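S.K.: here is a sequence with its predicted model. Questions after.
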Amino acid sequence: MSFSSLVGSSSPSSHPLVPYGWDVDWEAEFAPHAEQGLLPGRVVRVDRGQCDVVTPAGTVRADTEFVVPRDPMKVVCTGDWVAVDPEGSDPRYVRTLLPRRTAFVRSTSSKRSEGQILAANVDHAVVAVSLAVELDLGRVERFLALAWESGAQPVVVLTKADLVPDPVTLAHLVQDVETTAPGVPVLTVSALHGDGLDVLVALVGSGTSVLLGQSGAGKSTLANALAGEDVMDVQAARDVDGKGRHTTTTRNLLPLPSGGVLIDTPGLRGVGLYDAESGVGQVFSEIEDLAARCRFHDCAHETEPGCAVRSAVDSGELPVRRLESYRKLMRENQWIVAKTDARLRSELRKDWKRKGAEGKAAMEAKRGRWA
């Protein structure tokens, strides 16, 4: 069966992969591979060196052996667009990846400072946060930094809103998250009762969305509500801490009946930054704006004169928690980048030595006053 007969038309709008996000730009990217007789497809699931790929001929199982690079950032991932062997090939292989538009990446626990791609070609990063437990605003900021860095538009969804019956309390929680997430839509949803789902459905109704959050955040319940059927298993969260088991164990790509595509992910215990300086800057945009007004361009916002950031903290305009969170994420990101950047590593060592010397001098000065 030829490629053209599978497509049925030269128009991308009638392409069988349109429900999965196919468009004229992907058509152009794939053109050279079509000339080689390969089929386009989108990876819907990856599992131990093999992946499920939806193609114009249906979903096929393909081996990723031919695209196993030394760079872990180029491994096949859910959401990737690929070129696969045509029908009749045995075994069937993924031959190449099409260039990614966006990629959601976190750091691994590896000492080599490697990144792990959680989802590719994503338009919306939906961060699910459970209202069944106390809000961890620092974790929300961390998710948002990675989301902004990926190139996707973040969205925060406060799940299990039915567990907060007091509207005043709910409004305060939403306000706390909105302050934490400038420029990001914050929605409250009860998937159990369907409250707030219409707004979320409209938001993810075009493009590809990835669903992120900790175990117990209600991601699988939310995925089922958006899909209109039970496509994901759901388990109850523990009453003690609101945490759940890993209901979802692989990243799965699902076409939604209202349009758009959803990638559901396993619950994430650790969300390490990976070269996400610009993402951190967007999460803390108010601090970046204040820093531009500091007297010194390299102000550390500690004891320097003319520091606009410290002035905002002293006046109550900027919460101390926000500044501390900003510093923490920037330090973490610098540490990750420094593992692979010798120049930055050298600069950080000099900075640590300088601060150590300043601290030692301050202690000696205090001892002199006490003597």
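M.R.: Received, thanks.

S.K.: please count neighbours and contacts with C-alpha atoms only from this point.
M.R.: Will do.

S.K.: how distant is whichever helix or strand R321 is part of from the center of its chain?
M.R.: R321 belongs to helix 320-338 when assigned by DSSP states H and E. Remark: helix 320-338 is offset 18 Å from the chain centroid, using CA atoms, centre = their mean, to the nearest Å.

S.K.: other SSEs contacting it?
M.R.: Here helix 320-338 touches helix 277-283, helix 342-370, going by 3 or more CA pairs under 8 Å, 6 or more residues apart in numbering; DSSP states H and E.

S.K.: need those in CSV with mean neighbour count and distance to S107, can you?
M.R.: What follows is the helices and strands packed on helix 320-338, written out as CSV (neighbours: other CA atoms under 10 Å; distance: least, CA to CA, whole Å):
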stretch, mean neighbour count, distance to S107
helix 277-283, 21, 13
helix 342-370, 12, 18
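
S.K.: nearest approach to M330 belongs to which of those?
M.R.: Distance to M330, taken as CA to CA, is lowest for helix 277-283 among the helices and strands packed on helix 320-338, at 6.9 Å.

S.K.: same for that closest one, what does it pack against?
M.R.: So helix 277-283, by 3+ CA pairs under 8 Å, 6+ apart, packs with helix 137-150, helix 320-338.

S.K.: got another, please set it beside the one above:
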Amino acid sequence: MGKGASKLIDEEKAVIDRVLPRKSQFVRQAAGTRTEAQLIAANIDTVFIVNSLNHDLNLRRIERYVLSTYESGASPVIILTKKDECTTEEVDAAILQVEAAAINVPIIAISNITRDGIDELMAYLPHGHTAALLGSSGVGKSTLINTLLDKEMQGTKDVREADSKGRHTTTYREMFRLPNGALLIDTPGMRELQLWEGESAIDTTFQDVESFAAACKFNDCRHNTEPGCRVREALTNGELSEDRFQSYLKLQRELAYEKRKRDKKAQMEEKNKWKKISKHQRDHHHFRKMR
């Protein structure tokens, strides 16, 4: 059913009566070559996108997480950990970079050592609220769980000094009830987040690019050499970074590719279904003739 699934339970018999419809679901393309969705969490109100301030800050990865979060129906909040390992100037610079990649998304810099920023984070975890922690290994998700629970519930491991990348501490999804009644889902570290769907969330995630594109002279502008292209103008004068625009194009291509794969799979399944129906009809007709 997926972590966070809502169920109705008979209190006397302890039997699940039925599974309630999901109000949100965070899904990614499953690892491997099969075209298959992998459910990460369901019925979540907020996705905490956790990144480390030391050497793990990856703006393109953040864009992927934000896109998938909007598509899930939940609200994104970006958590920047290990604030205590950086200077004030470094923290401010990192926040400015993230703001450009995640427009209008709340950003909170925290320290699990000094508890700086924890109260601000808790404002997004009121009683009855459900949130999920998503991010790479070594960014401090398990340590954050321990901080919020005020006890050692999750094991932690040191990151490699060479590249600040961590080893998987959490190997399965687990839900915790916080002291104030909020629910928090911890997930294994993900180095790659392959998109499953997200067409409807592109405009929200890249609202700056979409705004420039809407001002182009031609509605079908491809933002290459067309006259009156507002996107090219924004790239030239520095209003839009080339890295962000290329990320926008890359994610659009990836979503289109995944959609083609899903459509092809659906066509094959439909074809196989009708082949079975035709075979059944032929067998039935042959049986009747034999009688």
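M.R.: Noted; the coordinates are in hand. Values in this document were obtained by computation on a predicted structure and should not be read as measured data.

S.K.: helix/strand/coil for the residue mapped onto A123 of structure 2 from structure 1?
M.R.: Matched by TM-score structural alignment, A123 of structure 2 corresponds to A202 in structure 1. Classification of A202 of structure 1 by DSSP: H, G, I helix; E, B strand; the rest coil places it in helix.

S.K.: tally up the residues packed near A202 of structure 1, please.
M.R.: For A202 of structure 1, the count of nearby residues is 12 (other CA atoms under 10 Å).

S.K.: residues contacting the aligned partner of Q252 of structure 2 in structure 1?
M.R.: Q252 of structure 2 maps onto M330 in structure 1 when the alignment is built from TM-score structural alignment. Applying CA atoms under 8 Å, 6 or more residues apart in numbering to M330 of structure 1 gives the contacts 277, 280.

S.K.: switch the cut-off to 7 Å
M.R.: E277 (CA atoms under 7 Å, 6 or more residues apart in numbering).

S.K.: could you look up the SS state of A300 of structure 1?
M.R.: Relying on three-state DSSP, one would call A300 of structure 1 coil.

S.K.: and the residue nearest to the spatial centre of structure 1, how close does it get to G228 of structure 1?
M.R.: Nearest to the mean C-alpha position of structure 1, by CA atoms, centre = their mean, lies A147 at 3.9 Å. Going from A147 of structure 1 to G228 of structure 1 by CA to CA, to the nearest Å gives 26 Å.

S.K.: now the helices for the stretch 1-150 of structure 1?
M.R.: Secondary structure of the stretch 1-150 of structure 1 (DSSP state H, counting those that start in this stretch): helices at 3-7, 24-34, 137-150.

S.K.: what count of nearby residues applies to D195 of structure 1?
M.R.: Counted with other CA under 10 Å, residues neighbouring D195 of structure 1 total 14.

S.K.: re the thing from before, deepest-packed of the helices of the stretch 1-150 of structure 1, please.
M.R.: helix 137-150 (a mean of 23; mean count of other CA atoms under 10 Å).

S.K.: following element in sequence after that helix, please.
M.R.: Downstream of helix 137-150 of structure 1 (by DSSP H and E), the next one is strand 153-159.

S.K.: got the buried residues for whatever helix or strand comes next after that next one?
M.R.: Using DSSP H and E, the helix or strand that follows strand 153-159 of structure 1 in sequence is helix 167-180. For helix 167-180 of structure 1, burial by neighbour count (16 or more other CA atoms under 10 Å) applies to 170, 173-174, 177-178, 180.
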